[in-house]
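Q: here are the coordinates; sequence isn't available:
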């Protein structure tokens, strides 16, 4: 139950504190005074959309704070535990919105994500805003109403999830079949390309090695002659470099014995002798490896031509050619595995379809069982709302469970409410025959039979009396009062016939002070209630006869429990 609502800098409200008690709280006021601000503030604090344009002009932030009794419910305890909050007797929720659009939300002074309070909202508040009754004219919403009444929303959700899984499995199979067809169409080309590359059998880096070999073969005779000449000059001939260095070394050895200063020169000559000898032997060994072979040159050039052809067709380098071969081999392997994968995907589709049929058939049975109970519950409610002869029938559009083309996420049947308010007239689609006033009362009846008795939450009705007046409005007021015996009810109304049944009466007043508009919410005592009901009855000029009528309406006779003021602002 809502205990208190604090509003700061929201639209035209500067700062306001409103306390609430049990029973039916009525909110009235002139058109444009800002009655819906109470609903807007409550919706904001329980996770509604927040934008910077709700902030009062000239201020930097807006804030709404609501104090609720904490429902003793396992799901509430679970939500609080996941948010690392302790379950206390009350929940203090504060929502702040800044000019830059950013905001913060606190639960019992602990910063929390908005998702937490949105999860708590069904256990705290049920807001029926202006125009919500229009949802009844859309048959697509009727299944959800019936599921909520039958308390099988989880089954409806499971059906929707099973449908989504089946649809996803269908799409996966269709995508795979298209890809498999494309692969089958490409198979001949892929096999040709694989054979073309495999016949050449290139090795990574082979072209670079062959290019170096071709260069040696092209210059083999010159290389051989140069190596032989170098070997001869360094080692072989009588006056070779090695012989001359050896002679110089002997001369320096004799001198170094007399003058140690030549020891460094001696070391240099010794190193030169070993270096010349090593270079000479290297040239000799190299000459032995040089092959003059026109036949090998032709083989190398032919191999390079083959490799260049592959590079032109399958990539600029042999590395790319080999990568193309690997991709082709993988795609061909996939073609070979397509049958097995297709069978697996078909099995997945069938399993998902079986799951959907299971859920949808269970949902069908639940809806069939709930429909007569729903009709009976409404039949009991409608006379209280001045619709004694009205009847609402749940009509089903059955679909074949085996015809997958007719499957929908909402189940295997369409649900539509048929309505008649005139005896002897057959029920017809609600969207075609119900008036605005009838829709308002039907929505109130639906909300009444959907209201859980195990969760004492706050039910909010924003102008549920649209399109009605007189005796019908009084019937709505009586029903709201009776509903308030089980739930805390907050109702915004323009009808005195509804307002008279409030256990608490709040009036929203708009004033202009210092060239600024201010909206205030005032709790009315009995005298003030008389004046407010007289205004609702008589208009701008309140007459004594209107006051007398208001006093008679507020007298305890005619409804259970005399209204008393329980709000302090």
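A: Right, received. Where do you want to start? The structure presented is a predicted model; accordingly, all values stated were derived computationally and were not measured.

Q: going forward, measure contacts between C-alpha atoms and count neighbours the same way
A: Noted.

Q: residues near the residue lying closest to residue 500 once chain neighbours are set aside, how many?
A: Using C-alpha to C-alpha, 6 or more residues apart in numbering and skipping the chain neighbours, the partner closest in space to residue 500 is residue 554 (5.7 Å). Residue 554: 23 surrounding residues under other C-alpha atoms under 10 Å.

Q: Could you double-check that residue 554 sits in contact with residue 563?
A: Yes: taking C-alpha atoms under 8 Å as the definition, residue 554 is a contact partner of residue 563 at 7.2 Å.

Q: and the comparison structure, right after this:
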């Protein structure tokens, strides 16, 4: 409920604040005192439009601050949490408007947008008057009013959660399908590349060894000539290097017999002889390994080109090619995994679709039943409000046949709030067809229909006295702030405030004061008799307040 309201520099209000209680709170006062201005200021808390000319003359800004206390309210709790506002039992809303057109909105001390304020305010306060019937004029609200009457709001909220879960799952499935399709489009190429690399049967470092062997085979004739000539020069010929060294060693050995100083030279020559002999034998052995094999050379050329082709396509080295093959294998594995996940999610989605359709259909049937009860209840209340001839009907959309039975339902037909779109229809007079409420009802009719609905909804909760009794009945369930000039209504209130004007330093300003019991008697008497308060009016006022 609204606990405290503070208004500053708004129209003719300089500074006004008052605390409210539960039940029916009455605001009365002379015409032009500023009662409507207070409601207009409260409308800012609902997210209503703000105009610079609402700011008190000579001031740069106007502000409205409202403190609410509220019990458990699932819709409000979820909305505040969604917007990221912290709260505990109390909600403080402040809105300031500036001459240059700016707005500043705070919800529990945190900055908020006008859209956020509108959504929160719509839950906290409902303003009813001959010209403010947004709840009834907007067809979107009719379904929520029906659900409130039928006690179906929690069921609708549960369906909202299920619907959102379904949408998230569908989004995940669609994203996965798109991913699989895109990967699948590359699948043929991926498989081709995988097979190409696997068929090559690559061994790391193989390209280096192939290049070396290919080079040897390509120059095998030249190599054979080189090693053959080398072997012959070292060993085979009569004048070979080894023969010459052997003669030299023999001569030096003879000289060493004369001069021992030649001994080390002889030893060096002997070592050279051994090394040359080893080299000649190595050349001879190497000669045996050199083959001129055109077929092998062709094989190596092809292998070399294959390896180089793979390196050009998939990496500068064979190691990179093998890494790329592993990447392709991972992609193929991921594709299989995604297909498996898709199958699982689609099974879950099918179960969720069945549940969603079942719950939506069940809720729709309950709404059909509740609609009949609401129609009777509204017509009964309107009869008390001197609209006895009015017919009220809840019209359902195309998902129901002429008998009101639910047609076959497809999941695509289920929306956030279920299958139904409803619209309130009325026929105010005998012989008139039922037509949409928003299009044909007058302001007064809308006021009384709204009053009837609120009374009914609070319970599932034409005279001014009856309206007052209705308001008093409604106040047992809701806090009400009512502006009235009618004593029959004012006398029904639990709390009564007097709105008046005074002139201070040449400026008019609105003030508000809570009335004590005797003050209230005099105000009711004023409402009964006008400016002149007679003893008879006072007695009548006491009688009205004593009922």
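A: Done, it's in. Quantities reported herein were computed from a predicted structural model and do not represent experimental measurements.

Q: What does the superposition give as a TM-score?
A: TM-score for the superposed pair, counting by TM-score structural alignment, normalised by the length of structure 2: 0.62. Supporting figures: 465 aligned residues with a C-alpha RMSD of 5.9 Å.

Q: circling back: got the contact list for the residue nearest to residue 500 of structure 1?
A: 500, 501, 530, 562, 563 (C-alpha atoms under 8 Å, 6 or more residues apart in numbering).

Q: How about residue 148 of structure 1?
A: Taking C-alpha under 8 Å, 6+ apart, one finds residue 450 in contact with residue 148 of structure 1.

Q: aligned partner of it in structure 2?
A: Structural alignment (TM-score structural alignment) places residue 148 of structure 1 against residue 148 in structure 2.

Q: shared neighbours of residue 554 and residue 563 of structure 1, which are they?
A: 500, 501.

Q: Just say helix, strand or coil for the match of residue 148 of structure 1.
A: helix (DSSP: H, G, I helix; E, B strand; the rest coil).

Q: Kindly report the same for residue 560 of structure 1.
A: Criterion first, three-state DSSP; result for residue 560 of structure 1: coil.

Q: distance of it from residue 247 of structure 1?
A: 139 Å (C-alpha to C-alpha, to the nearest Å).

Q: now residue 404 of structure 1
A: In terms of C-alpha to C-alpha, residue 404 of structure 1 sits 105 Å off from residue 247 of structure 1.

Q: Over to residue 417 of structure 1?
A: 123 Å.

Q: So for those two, which sits in the more crowded spot?
A: residue 417 (23 against 11).

Q: Now check structure 2 for the residue matching the more buried one.
A: Checking TM-score structural alignment: residue 417 of structure 1 goes with residue 424.

Q: Would you double-check that that match falls in a strand?
A: Yes: per three-state DSSP, residue 424 of structure 2 lies within a strand segment.

Q: neighbours around the closest residue to it other than its chain neighbours, how many?
A: Setting aside the residues directly before and after it, residue 424 of structure 2 is nearest to residue 394 in space (C-alpha to C-alpha, 6+ apart), at 4.8 Å. Neighbour count of residue 394 of structure 2, defined by other C-alpha under 10 Å: 20.

Q: Spell out which helix or strand contains residue 394 of structure 2, please.
A: Using DSSP states H and E, residue 394 of structure 2 sits within strand 391-396.

Q: once aligned to structure 1, how far is that strand on average?
A: Average distance, strand 391-396 of structure 2 versus aligned residues of structure 1 after superposition (mean C-alpha distance after the TM-score superposition for structure 1): 2.3 Å.

Q: Could I get the buried residue list for that strand?
A: The neighbour-count check on strand 391-396 of structure 2 (16 or more other C-alpha atoms under 10 Å) flags 391, 392, 393, 394, 395, 396 as buried.

Q: ok, back up a step: out of the contacts of residue 554 of structure 1, flag the one nearest to residue 328 of structure 1.
A: Set against residue 328 of structure 1, the nearest of the contacts of residue 554 of structure 1 by C-alpha to C-alpha is residue 501 (81.0 Å).

Q: doesn't the closest one fall inside a strand?
A: No: counting by three-state DSSP, one finds residue 501 of structure 1 to be coil, located in no strand.

Q: Now do the same contact list for it.
A: 24, 477, 478, 481, 554, 559, 563.

Q: Give me the subset of those lying in strands.
A: Mapping these onto strands (DSSP state E) picks out residue 24.

Q: Select from the contacts of residue 501 of structure 1 the one having the most neighbours.
A: residue 24 (29 neighbours).

Q: Which helix or which strand is home to the residue nearest the centre of structure 1?
A: For structure 1, the residue nearest the mean C-alpha position is residue 115 (12.1 Å; C-alpha atoms, centre = their mean). Using DSSP H and E, residue 115 of structure 1 falls within helix 114-124.

Q: By how much does the helix or strand following that helix deviate from structure 2 on average?
A: The element immediately downstream of helix 114-124 of structure 1 (helix or strand, assigned by DSSP H and E) is strand 125-128. Compared with structure 2 after fitting, strand 125-128 of structure 1 deviates on average by 3.3 Å (mean C-alpha distance after the TM-score superposition for structure 1).

Q: could you say what helices and strands strand 125-128 of structure 1 packs with?
A: strand 458-462 (3 or more C-alpha pairs under 8 Å, 6 or more residues apart in numbering; DSSP states H and E).

Q: Which parts of the stretch 251-400 of structure 1 are strands?
A: Applying DSSP state E, counting those that start in this stretch to the stretch 251-400 of structure 1 gives strands spanning 391-398.

Q: hey, where'd the strands end up in the stretch 401-550 of structure 1?
A: Counting by DSSP E, counting those that start in this stretch, the strands of the stretch 401-550 of structure 1 are 413-420, 428-429, 458-462, 488-492, 504-513, 516-523.

Q: Check what contacts the fourth one and list those residues.
A: Where contact means C-alpha under 8 Å, 6+ apart, the residues beyond strand 488-492 of structure 1 that reach it are 1-2, 21-28, 35-36, 456-464, 480, 483.

Q: and what of the second one?
A: Contact partners of strand 428-429 of structure 1, identified using C-alpha under 8 Å, 6+ apart, comprise 416, 417, 418, 419, 420.

Q: which part of structure 2 lines up with it?
A: The aligned range for strand 428-429 of structure 1 is 435-436, by TM-score structural alignment.

Q: chain center to the matching stretch, what's the gap?
A: Mean-position distance between stretch 435-436 of structure 2 and its chain equals 36 Å (C-alpha atoms, centre = their mean, to the nearest Å).

Q: Compute the number of surrounding residues for residue 180 of structure 1.
A: 19.

Q: Is the residue nearest to residue 114 of structure 2 when sequence neighbours are not counted in a helix, a strand, or coil?
A: Distance criterion C-alpha to C-alpha, 6+ apart; nearest residue to residue 114 of structure 2, sequence neighbours excluded, is residue 47 at 5.9 Å. With three-state DSSP as the basis, residue 47 of structure 2 sits in coil.
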